[in-house]
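> I'd like to go over a predicted model; first the sequence, then the structure.
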Amino acid sequence: MLAKFLATASLFGIAASQTTLAKTFTGWNCCKPGCAAVSNNNILNSRGSVKVCDRDNNPLASDVGRGTSSTCEGANSDSGFLCHDYSPIPVSDELSYGFAIQVGGNINADNPNCCRCYELEWLDRNKKMIVQTVYPGGAAGDVRANDLIILTPGGGLGPVGRACSAQYGSGYNWGNNFGGISSAEGCSQLPERLQGGCYWRYNWAGGDVNGWEIVYRPIECPSRLTDISGCASNP
């Protein structure tokens, strides 16, 4: 394992001390991004506010998005939701862009990791991904501090699954709460506009991504991600 870590760090051209060894998991709970709840003006002025959508995937004005409740907090179906375009974006056979929950001890919207971007590489695969953190998350079960949960439709609703039924209604099979659907065939059981992000796991990544070992480092956010999220933070 140490040899893999050092080899991958050298591919990044940086010292191993600047990288984090962790694992990836998947999730998609339809909830308003946690990093959008911040009300600290200093943070808003320096990094902006994470985009929030309504039930029909219409982006909310920045101040409205920050102030609206998350359906995961028990609000009604008119509250803030996760926008469809937070799904993974394949760029080439070797690279994808996307968004993530970074697991740590601080789950508040003023988390300094909110809006930061990271370049990750899976240790056993010739695949890289650049992700931006739009949720701070807490460790639970197999998910440990510093792990990255890639926002992936069909990746698992997590401990609070009410938002997806509030947004899309019943009649869809979202798979297990943790890990989500178990095969590409299950993607067809999701809302049509989320199916492409679901197929990403199997068609691009080549598996279900949960528990895969990675090494990652902070980088400057690409405009492809900040144009979607509406926020940016220096590494």
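Arrived safely, thanks for sending.
> From now on I want contacts and neighbour counts done on CA atoms only, so please keep to that.
OK.
> where along the chain do the helices fall?
Applying DSSP state H to the chain gives helices spanning 2-12, 41-47, 62-67, 162-168, 195-199, 223-229.
> Pick the most deeply packed of the ones you listed.
Of all the helices of the chain, helix 195-199 carries the top mean neighbour count, a mean of 22, counting by mean count of other C-alpha atoms under 10 Å.
> Mind listing residues that contact that one?
87-89, 152-155, 184, 187-188 (C-alpha atoms under 8 Å, 6 or more residues apart in numbering).
> quick revisit: I'd like to know which of the helices of the chain is closest to residue 75.
Proximity to residue 75, assessed across these by C-alpha to C-alpha, is greatest for helix 162-168 (9.0 Å).
> Any idea which of the helices of the chain gets closest to residue 206?
Closest to residue 206 of those is helix 195-199 (C-alpha to C-alpha; 9.7 Å).
> For the closest one, what is the distance to the chain centroid?
The chain centre lies 14 Å from the centre of helix 195-199; the measure is C-alpha atoms, centre = their mean, to the nearest Å.
> So for residue 215, which of the helices of the chain sits nearest?
Set against residue 215 and scored by C-alpha to C-alpha, the helices of the chain come closest in helix 2-12, at 6.9 Å.
> Nearest to residue 25 among the contacts of helix 195-199?
Closest approach between the contacts of helix 195-199 and residue 25, by C-alpha to C-alpha: residue 155, at 8.1 Å.
> Can you tell me how far the closest one is from residue 225?
Separation of residue 155 from residue 225 (C-alpha to C-alpha, to the nearest Å) stands at 20 Å.
> so who does residue 115 touch?
Residue 115 touches 35, 47, 50, 132-134, 231-233, counting by C-alpha under 8 Å, 6+ apart.
> of those residues, closest to residue 95?
Nearest to residue 95, judged by C-alpha to C-alpha, of these is residue 132 at 14.3 Å.
> ok, second structure coming up, stack it against the first:
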Amino acid sequence: MYSKIAVSLLAAASLTAPAFAAQGNGVTTRYWDCCKPSCSWSGKAPVSSPARTCDANDNPLNDVDAKSGCDGGGAYTCSNYSPWAVNDNLAYGFAATAISGGTENSWCCACYQLDFTSGPVAGKSMIVQSTNTGGDLGSNHFDLLMPGGGVGIFDGCRSEFGQSLPGQQYGGISSRSECDASNMPAVLRKGCYWRFDWFKNADNPSVSFKQVACPAALTAISGCKRNDDGSFPAAQSS
């Protein structure tokens, strides 16, 4: 039988113990569908606020219940969700995720360090915040959000910009010059260039991943931070 002191110590330990950090090996794909991210709806996870959305003119919206542009509404992915290089070996960005054993409750607005293990980016790292999910994603799957990456199942870009983005539905564009196409909005071009510059046009590279505390630079864009974010370790580049 435990003493009252022992029980109290166990209870205190359970309150201070770090949350389980998801980790393992995973796969990546790419997309940019312009839709309202799934984690932008209220009640998806214990967070400071749902992930931020923008109107068709890229102005932030305050209404978390605004209907998605992919469903006839006016809420879209903000252009500053585009990825960017921190240095030659580290980048920041956002992704739709599906983590084995988890649900949106566990991965919405969580951050993951992706260490690329194949292709021209092998040895580089990227820290992504999960702002979305997808019914077509597999296990431990990170669908990296990048302009020109293909709209996938849904195409909210047509209603946001009055035209579809260049490239194939899946995979998107195939060359850097297509980032300058007339149907690539100017606000998305910098993120489009990132794919061919820092990312070296890698085609769905594999990764090893681990859950980490979100960098302030990412939560400042999304406006979303998990209540348990402080339980996870800081990122360490490979």
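Sure, I can see it. These figures come from a predicted structure and were not determined experimentally.
> care to give me the TM-score?
Aligned and superposed, the two chains score 0.80 in TM-score terms (TM-score structural alignment, normalised by the length of the first structure); 203 aligned residues with a C-alpha RMSD of 2.2 Å.
> export the helices of the first structure to CSV and tack on distance to residue 99 of the first structure?
Shown next, in CSV, are the helices of the first structure (distance: least, C-alpha to C-alpha, whole Å):
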stretch, distance to residue 99 of the first structure
helix 2-12, 20
helix 41-47, 16
helix 62-67, 18
helix 162-168, 18
helix 195-199, 12
helix 223-229, 8
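> Quick one: closest of those helices to residue 145 of the first structure.
Evaluated with C-alpha to C-alpha, the helices of the first structure place helix 2-12 nearest to residue 145 of the first structure, the distance being 17.8 Å.
> how far is the closest one from where the chain is centred?
Centre-to-centre, helix 2-12 of the first structure and its host chain are 24 Å apart (C-alpha atoms, centre = their mean).
> so the longest helix belonging to the second structure corresponds to what in the first structure?
Across the second structure, the helix with the greatest residue count (assigned by DSSP H) is helix 4-16. Counting by TM-score structural alignment, helix 4-16 of the second structure falls onto no part of the first structure.
> what residues are up against the most centrally placed residue in the first structure?
Taking C-alpha atoms, centre = their mean, the centroid of the first structure lies closest to residue 100, which sits 2.2 Å from it. Contact analysis of residue 100 of the first structure by C-alpha under 8 Å, 6+ apart lists 131-135, 148-151.
> how about the nearest residue to residue 226 of the first structure, chain neighbours excluded?
Using C-alpha to C-alpha, 6 or more residues apart in numbering and skipping residues adjacent in sequence, the residue nearest residue 226 of the first structure is residue 232, 6.0 Å away.
> err, residue 127 of the first structure, not the other one
Leaving aside its chain neighbours, residue 127 of the first structure sits nearest to residue 94 (4.7 Å; criterion: C-alpha to C-alpha, 6+ apart).
> gap between the counterpart of that neighbour in the second structure and residue 49 of the second structure?
Aligning on TM-score structural alignment places residue 94 of the first structure opposite residue 89 in the second structure. Applying C-alpha to C-alpha, the value for residue 89 of the second structure to residue 49 of the second structure is 31 Å.
> Looking at the two, which is more packed in?
Taking neighbours as other C-alpha atoms under 10 Å, residue 89 of the second structure and residue 49 compare with residue 49 leading, 20 against 17.
> Residue 68 of the first structure: what's it in contact with?
Neighbours of residue 68 of the first structure in contact, by C-alpha under 8 Å, 6+ apart: 79-80.
> Would you agree residue 123 of the second structure is in contact with residue 114?
No: assessed by C-alpha atoms under 8 Å, residue 123 of the second structure is found out of contact with residue 114, at 10.1 Å.
> rewinding a little: right, so of the helices of the first structure, which gets closest to residue 30 of the first structure?
Closest to residue 30 of the first structure of the helices of the first structure, according to C-alpha to C-alpha: helix 162-168, at 5.2 Å.
> Neighbour count: residue 123 and residue 114 of the second structure, which is higher?
Using other C-alpha under 10 Å as the criterion, residue 123 of the second structure and residue 114 rank with residue 114 on top: 29 against 15.
> Excluding sequence neighbours, find me the nearest residue to the more buried one.
residue 209 (4.6 Å).
> what's the counterpart of the one you found in the first structure?
Under the alignment defined by TM-score structural alignment, residue 209 of the second structure corresponds to residue 216 in the first structure.
> can you check residue 220 of the second structure too?
In the first structure, the residue paired with residue 220 of the second structure is residue 227, using TM-score structural alignment.
> ok, now residue 149 of the second structure?
So, by TM-score structural alignment, residue 149 of the second structure is matched to residue 155.
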